[in-house]
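Visitor: Give me coordinates for this.
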Amino acid sequence: MGEEVIIRKVKVEDAQSVLSLMYKLDRESKFMLLEPEERTTTLEQQIQIIQSYKDSQNKVMYVLTNDDKALGFVDGIGNTANRNKHCMSLVIGLVQAISGQGFGKKLLNNLEGWAIPHGYSRLELTVMQHNERAKRLYESCGFKVEGLKRNSLVIDGKYVDELYMAKLLIG
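Guide: Down below sits the predicted model:
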């Protein structure tokens, strides 16, 4: 990619680009949750979603962008009950054209940099057991496998297991 690629917090002006990214990821990857054509989010809904992140203390989204279009994202949503409000679940996605260039690690580092001062000491995610590339990324960032979620998804008519992974940020 010739353009400069940056990571920054999502802005309302990114709504169309982020929505296009989500639809693209649905089409090009079987590792995301939604199948092609399953997503029904409208531009208006995407704008509302992004607005809900503004000044939030329990959720954040970073986008990887060349300021023309979003190429990746990481989304962190924290729990709110007293007993688990230190835990944040995350989802990450990158277009295939830029995978393997270190952007996933940079996105995760940005999320972690936001999570710690906002009181989060645990990041959590699930990953399909056969997604070796993603597992390597998460492990290289300090995530550990904590459990197996058997038959948690159905892809192409077959059951797929997911791994629970987490990273302790403090203590």
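Visitor: rest of the way, CA atoms for contacts and neighbours
Guide: Will do.
Visitor: what sits against residue 71?
Guide: By C-alpha atoms under 8 Å, 6 or more residues apart in numbering, residue 71 lies in contact with 21, 63, 64, 65, 94, 95, 98.
Visitor: Same question for residue 88.
Guide: Counting by C-alpha under 8 Å, 6+ apart, residue 88 touches 76, 77, 78, 79, 115, 120, 122, 123, 124.
Visitor: Spatially nearest residue to it, not counting backbone neighbours?
Guide: Across the structure, with C-alpha to C-alpha, 6 or more residues apart in numbering as the measure, the residue nearest residue 88 apart from its sequence neighbours is residue 78 (4.0 Å).
Visitor: the strands in this protein, which residues?
Guide: For the chain, applying DSSP state E gives strands covering 6-9, 59-65, 70-78, 87-94, 122-128, 144-155, 158-168.
Visitor: Compare those strands and give me the one nearest residue 26.
Guide: Of all the strands of the chain, the one in closest proximity to residue 26, counting by C-alpha to C-alpha, is strand 87-94 (9.9 Å).
Visitor: Let me know the angle separating the closest one from strand 59-65.
Guide: 20 degrees (axes from the mean of the first three to the mean of the last three C-alpha atoms, to 10 degrees).
Visitor: Report the angle between strand 87-94 and strand 70-78.
Guide: Interaxial angle, strand 87-94 versus strand 70-78 (the same axes, to 10 degrees): 170 degrees.
Visitor: here's the other one to compare against:
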Amino acid sequence: MPEPSAPRIRAARPEDAEALALVDRLTWSPLHAVMPEPEPPYRPFFDERHRAENHLVAELDGRVVGYVRLGLPTSLACNAHVRQIQGLAVLDEGRGRGVGRALVRAAVEEARGQGARRITLRVLGHNTPARRLYASEGFVVEGVLPEEFLLGGEYVDDVFMGRAL
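Guide: Below you'll find the predicted structure:
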């Protein structure tokens, strides 16, 4: 039996929009989403705020299986040294194959390459797998907004994590 291939990470292109929108829909879960489950008509994946150049794409065997969105936390010049992971999604077929880890590492390297000094993210308190992944990549909890969201009848913390670059 052949070894499973390693994920390939690359910059997103405008023509990835449909595949990335599908990843978004197929991975929607109350474990990580505060927005309602997407329903038709679906919004475009790329828009003025979330452009192709803000995304890195993971491929396995030439197929898009995930992405990470990297952006500025604010539009303030005094905050331009910080990048923020603003979304990460991996299809089931990519789970357990190092795709999420490869995307986080690629986002860190991309942030460094853009001259950032820090990288941050927000993750829901009940998303233990994501929190474990981020912690294993050097992110630490920098703050918690207790019971910030009411999801499925449960109050959920909003956890801020970050690390130096």
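Visitor: for the second structure, longest helix please?
Guide: Selection of the longest helix in the second structure by residue count, based on DSSP state H, yields helix 99-113.
Visitor: how about whichever residue in the second structure pairs up with residue 107 of the first structure, what does it touch?
Guide: Taking TM-score structural alignment as the alignment basis, one finds that residue 107 of the first structure is matched in the second structure by residue 103. With contacts defined as C-alpha under 8 Å, 6+ apart, the neighbours of residue 103 of the second structure are 9, 56, 57, 58, 67, 68, 88.
Visitor: Over to residue 55 of the second structure?
Guide: Residue 55 of the second structure sits next to 11, 12, 67, 68, 69, 70 when contact means C-alpha under 8 Å, 6+ apart.
Visitor: what do you get for residue 14 of the first structure?
Guide: Taking C-alpha under 8 Å, 6+ apart, we find residue 14 of the first structure in contact with residue 70.
Visitor: For the contacts of residue 55 of the second structure, which single residue is the most surrounded?
Guide: For the contacts of residue 55 of the second structure, the largest neighbour count, defined by other C-alpha atoms under 10 Å, is 28 neighbours, found at residue 67.
Visitor: surely that residue meets residue 22?
Guide: No. Taking C-alpha atoms under 8 Å as the definition, residue 67 of the second structure is not a contact partner of residue 22, at 11.2 Å.
Visitor: follow-up on the earlier one: and the contacts of residue 71 of the first structure, which of them are buried?
Guide: Among the contacts of residue 71 of the first structure, those classed as buried by 16 or more other C-alpha atoms under 10 Å are 21, 63, 64, 65, 94, 95.
Visitor: Spatially central residue in the second structure, please.
Guide: What sits nearest the mean C-alpha location of the second structure, by C-alpha atoms, centre = their mean, is residue 88, with 1.9 Å.
Visitor: residue in the first structure matching that residue?
Guide: So residue 88 of the second structure corresponds to residue 92, using TM-score structural alignment.
Visitor: burial count for the aligned residue in the second structure for residue 15 of the first structure?
Guide: Residue mapping for residue 15 of the first structure onto the second structure gives residue 17, with TM-score structural alignment as the criterion. Residue 17 of the second structure has 17 neighbours, counted by other C-alpha under 10 Å.
Visitor: correct me, but residue 17 of the second structure touches residue 45?
Guide: Yes. The pair residue 17 of the second structure / residue 45 is scored as a contact, 5.6 Å apart, by C-alpha under 8 Å.
Visitor: returning to what we had before: turn the strands of the first structure into TSV, columns for distance to residue 30 of the first structure.
Guide: Output for the strands of the first structure, formatted as TSV (distance: least, C-alpha to C-alpha, whole Å):
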stretch	distance to residue 30 of the first structure
strand 6-9	24
strand 59-65	20
strand 70-78	16
strand 87-94	11
strand 122-128	10
strand 144-155	8
strand 158-168	11
